[in-house]
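Trainee: dropping the sequence and predicted coords here.
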Amino acid sequence: MKPLTEQDLHNLAMNIVGKDLESKGFEFMAVNSKLKKNPQFVCLKNKKLHFIIVKAIAYPDNPSDYDVVFMETIKEHALKFKARTYYAGVGLANTKDLTTPLTKNDDYTINYNGLIEIV
């Protein structure tokens, strides 16, 4: 069985974060699931604009760690729109063997701690 591609893993992370945003009452204005196209979600909540960057993170890396310089760049862009900026890292690992790449048939473990606001 072929391992999931970087785009497949990104799409999986997007679905996880999208469901979380939906459950928290965010209204989707734009969704971009292409790799390296940022932000992935532009949302409204309480009449306020939110930019959300989603990253799929492979085990053993920590999904809560993010590229500070990159996120500052996104934050500067968001400020032009009076938007708040968030990072959503989603850790994904093969349930049977954390070091084995995921395939379409594998059960997977999720390590997602929600949105991290970039202030």
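Mentor: Right, received. Where do you want to start? Only a predicted model underlies this, so the values are computations on that prediction, with no experimental measurement involved.
Trainee: only C-alpha atoms from now on, for both contacts and neighbour counts.
Mentor: Fine.
Trainee: does Asp106 touch Asn94 like I think?
Mentor: Yes: here Asp106 reaches Asn94: they are 6.5 Å apart, a contact under C-alpha atoms under 8 Å.
Trainee: centre-most residue in the chain?
Mentor: The centre of the chain sits closest to Val54, judged by C-alpha atoms, centre = their mean, with a distance of 2.0 Å.
Trainee: which residues of the chain fall in helices?
Mentor: 6-23, 68-79 (DSSP state H).
Trainee: try it against this one:
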Amino acid sequence: MHILTEQELHNLAMNIVGKQLEEEGFEFLAVNSELRKNPQFVCTKDKKMRFVVVKAIGYPGDPKDIEFFKSDLNKMSEHALKFEATTFYAGVGLVNATDHNLPVYLDEEYIVDFDGLVEI
């Protein structure tokens, strides 16, 4: 069994967020899947630029708790102002569907906890 690495979990979270952005009509200008390099998505909608920071959160972490990333998000918001962009946080909780105490494995079921974008 292959345990998903931090980068693989990050990519999975990005795929989940990217699909939602597409469904909501966002147009992608840039995509960055490198860990700890923000933002992951630079996109536009209604002629407004948006920066989206994606974080994969493993159990028992709470994807809605942005306090842990607050300084990163504040820096990104300041950077976004230079581009007249709005910054969003996308926390994606990922957990093993069989046993929450086990890691997420490749080709095994997992549960996604994602409530959408949170404006910073």
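Mentor: All right, it came through fine. What you are looking at is a predicted structure, and each value in this text was computed from that prediction instead of being measured.
Trainee: to Ile116 of structure 1, which of the helices of structure 1 lies closest?
Mentor: Nearest to Ile116 of structure 1 among these is helix 68-79 (10.9 Å), distances taken as C-alpha to C-alpha.
Trainee: residue range for that closest one in structure 2?
Mentor: Aligned by TM-score structural alignment, helix 68-79 of structure 1 falls on residues 70-81 of structure 2.
Trainee: and the matching stretch, how far from the chain's centre?
Mentor: Chain-centre distance of stretch 70-81 of structure 2: 15 Å, with C-alpha atoms, centre = their mean, to the nearest Å.
Trainee: equivalent analysis for stretch 39-48 of structure 2, please.
Mentor: For stretch 39-48 of structure 2, the distance to the chain centre is 14 Å (C-alpha atoms, centre = their mean).
Trainee: cool, and stretch 6-26 of structure 1?
Mentor: 7 Å.
Trainee: stretch 98-109 of structure 2 now?
Mentor: So, by C-alpha atoms, centre = their mean, the centroid of stretch 98-109 of structure 2 is 19 Å from its chain's centroid.
Trainee: give the contact list for Ala80 of structure 2.
Mentor: Contact partners of Ala80 of structure 2, counting by C-alpha atoms under 8 Å, 6 or more residues apart in numbering, are Phe51, Thr86, Thr87.
Trainee: burial count for the closest residue to Phe83 of structure 2 other than its chain neighbours?
Mentor: Using C-alpha to C-alpha, 6 or more residues apart in numbering and skipping residues adjacent in sequence, the residue nearest Phe83 of structure 2 is Met49, 7.7 Å away. Using other C-alpha atoms under 10 Å, Met49 of structure 2 is surrounded by 19 other residues.
Trainee: many thanks, we can stop here.
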